[in-house]
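# Got a predicted structure here, sequence first:
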Amino acid sequence: MSSPDTAESPSSTPRGIALMTVAMLTIPAVDGFAKYLSADYSPLFLAWARYAVACLAVLPVAVAMHGKQVFPRRDRPAHALRTLFLVSSMTLYFLAIARIELATAITAFFVGPIVAVVLSVAFFGERLTWRKGLSLALGFVGALIMLRPGGAVDPGLLMAFGAGVFFALYMIATRLASRQSDPIRTLAFQCVFGALLLTPQALFAWSTPAVGDLLLFAGLGLFSAASHILSITAFRYADTTTLSPLVYVELIGTATIGYLAFREVPGLATIVGAAFIVAAGLVLLQRRARA
């Protein structure tokens, strides 16, 4: 969801904030659908279904806007790489939420932006400032609290952390993709190529959806596409510094859905670990704001 700062005017900022907030509250609905469906369907199949349904929603919009040129014309290998990382992240995350609480999974997933800092230093030669170092330390402590070294580690938790790492790789690959790409074309490519990448695992874990579940499968893809389009539109009205902190609304939304739909109550380790990881992210955001 990386977009250039294209805010039109200060007066449009509230509109951008509202759109981004709705986008971040929409994503947890996707997690809720996936967790509910994972009781009867493989997460490998659900990951493909999310992209397949999203294709049905995004492609007509891309065709209406761009005709036959629905995919980016430049840097397609970079777009393919970033999509590969994104579908890997999402598949691991779906495997995770089938095993552990939603709040725990999303907290572990949020190590992604912190890992991206390390990768930026390694791959782009960015300077490791004291703020970045503090962020890394806070994120590392938060991860340790959640993992509780010396005790039994749930494989689902490791999958959620893995999802965060792959999302960090996706963020790095996004920097390599052309910044001039149209957002809708980029999203269309991501949906189609992602569905193709996930087809083999979907065939391996295939389960024909029951008629009563079709609406839930539709929600899985439609809410996903809606969250992307809402966030893309939000960046047209407000800048990155204003909108970035709102990603943590997703954490609140996911915990709420986990409690209301599945009666999940986050444990103390999850709450404390989340506090450290969110603090680590906010340190990075404050650095961006000052820059």
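In hand now; what should we look at?
# From here on, just use CA atoms for contacts and neighbour counts.
Noted.
# Please pick out the residue of this protein most distant from its centre.
The centre of the chain is farthest from one residue, residue 150, which by CA atoms, centre = their mean lies 29.9 Å away.
# tell me the SS of that residue?
Here residue 150 is coil, with the state taken from DSSP: H, G, I helix; E, B strand; the rest coil.
# any idea how far it is from residue 162?
Using CA to CA, to the nearest Å, residue 150 is found at 20 Å from residue 162.
# just checking, residue 156 touches residue 99?
Yes. Counting by CA atoms under 8 Å, residue 156 does reach residue 99; the two are 5.4 Å apart.
# Between the two, point out the one with more neighbours.
Using other CA atoms under 10 Å as the criterion, residue 156 and residue 99 rank with residue 156 on top: 21 against 17.
# need the contact list for the more buried one.
Contact partners of residue 156, counting by CA atoms under 8 Å, 6 or more residues apart in numbering, are 95-100, 105.
# close enough to count as contact, residue 138 and residue 280?
Yes. Using CA under 8 Å, residue 138 is in contact with residue 280, at 5.2 Å.
# Now do the contacts for the closest residue to residue 257 other than its chain neighbours.
Spatial nearest neighbour of residue 257, chain neighbours left out: residue 32 (6.6 Å); criterion: CA to CA, 6 or more residues apart in numbering. When contacts are counted by CA under 8 Å, 6+ apart, residue 32 touches 254, 257-258, 261.
# Presented hereafter is structure B, for comparison with structure A:
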Amino acid sequence: MNPLRGILLKLASVAVFMAMASLIKAASDAVPPGQAVFFRSAFAVPVILVWLIASRGLRAGLVTTNPLGHFWRGLMGTAAMGFGFAGLGLLPLPEVTAIGYAAPLLTVVFAAMFLGETVRAFRIFSVALGLAGVLIVLSPRLTALRAGQIGAEEALGAIVVLVGAVFSALAQVFVRKLVTEEKTSAIVFYFSVNSALLSLVTLPFGWAMPDAEAAAMLVTAGLLGGIGQVLLTSSYRHADASVIAPFEYASMLMALGVGYFVFGEAPGLAVLGGAALVVVAGILIIWREGRLGLERNRQRKSMTPQG
């Protein structure tokens, strides 16, 4: 275990994923979201294969005992990417990032509903706090739409990103089930393969021939997606999830910087305040999970027979 290395790998993955999202956003006028999902997934596969070969995990990464579980995880994850990429073309990057933070909060709810996980008062409070933050981020769009001050496109963007967060949370529920019987490398590999294939379903709805610049951005986004996945997976080899997970929220700072300097987007107070609430809620849940994990470890040790 090397917590510092794990944190650095996590931060690197967050930066790479933010660069990927920025490229998808920049190319959003050139291709529809389904086609962007194909580029993101298909060009991630070679990167993942190289990683598996280099780490001598190719055989483990290709062997699966639950192909149907991978399909459902891929379906949920592909839908999440599709809606998220659609949102990138409709809303500022910081706003998309803030609304996307609803996903880990909703995962707590869905894990209780579908996996029977126990949700105590502390987590219920934290989830409620985080969802209140998401509503604060959404409120200017929906309020302005009702007053006729903005076009339906921007309000649709907010709803689309929130739907993407719902699918992302459902995908995480399937991942929680898969990790009990499948290796992480297999989950990573088959997700990219399945999402590339599933994105082809959108082909009849009008794919476009991107120009050289847009094609280069989309291919690069796919390669970065693969690199980000490798960095993220590697980070959890060096530190506990409770140590690494809070650094996911560095993406908000990165989104603010990229949005302002690259796309000329300045977030309002509602986005900043709502995002802050969501970040606090997420960190509270992670902190609580870490404490519960330590408590469970102490209980196991106390029950271990002493020689």
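Happy to help now that I have it. It should be emphasised that the depicted structure is a prediction, and the values quoted were computed from it without experimental measurement.
# that older thread, which position in structure 2 pairs with the residue nearest to residue 257 of structure 1?
When structure 2 is aligned by TM-score structural alignment, the residue opposite residue 32 of structure 1 is residue 22.
# can you tell me how far residue 61 of structure 2 sits from residue 184 of structure 2?
Distance from residue 61 of structure 2 to residue 184 of structure 2, by CA to CA: 8 Å.
# which one of the two has more residues nearby?
More crowded of residue 61 of structure 2 and residue 184, by other CA under 10 Å: residue 61, with 21 against 15.
# helix/strand/coil for residue 180 of structure 2?
Residue 180 of structure 2 falls in the coil class when you classify it by three-state DSSP.
# re the thing from before, return the distance of the residue farthest from the centre of structure 1 relative to residue 136 of structure 1.
Residue 150 of structure 1 sits at a distance of 22 Å from residue 136 of structure 1 (criterion: CA to CA).
# again, but for residue 43 of structure 1
Taken as CA to CA, the span from residue 43 of structure 1 to residue 136 of structure 1 is 31 Å.
# how about the helices in structure 2?
Secondary structure of structure 2 by DSSP state H: the helices cover 3-26, 33-42, 44-54, 58-62, 67-88, 93-100, 102-114, 121-146, 152-178, 184-199, 212-235, 241-244, 250-261, 269-303.
# for the contacts of residue 156 of structure 1, which one is nearest residue 12 of structure 1?
Within the contacts of residue 156 of structure 1, proximity to residue 12 of structure 1 (CA to CA) peaks at residue 105, which comes in at 33.9 Å.
# In this structure that closest one contacts residue 97, no?
Yes. Using CA under 8 Å, residue 105 of structure 1 makes contact with residue 97 at a distance of 6.2 Å.
# how close does residue 188 of structure 2 get to residue 48 of structure 2?
8 Å.
# Same drill for those two, tell me which one is more crowded.
Just comparing residue 188 of structure 2 and residue 48: by other CA under 10 Å the higher neighbour count belongs to residue 48, 24 against 20.
# out of the helices of structure 2, which comes closest to residue 206 of structure 2?
helix 33-42 (9.0 Å).
# tell me the contacts of residue 3 of structure 2?
Counting by CA under 8 Å, 6+ apart, residue 3 of structure 2 has contacts 238-240, 243.
# average offset between stretch 81-89 of structure 1 and structure 2?
For stretch 81-89 of structure 1, the mean deviation from structure 2 after alignment is 0.8 Å (mean CA distance after the TM-score superposition for structure 1).
# er, stretch 136-147 of structure 1 I mean
Mean for stretch 136-147 of structure 1 is 1.8 Å (mean CA distance after the TM-score superposition for structure 1).
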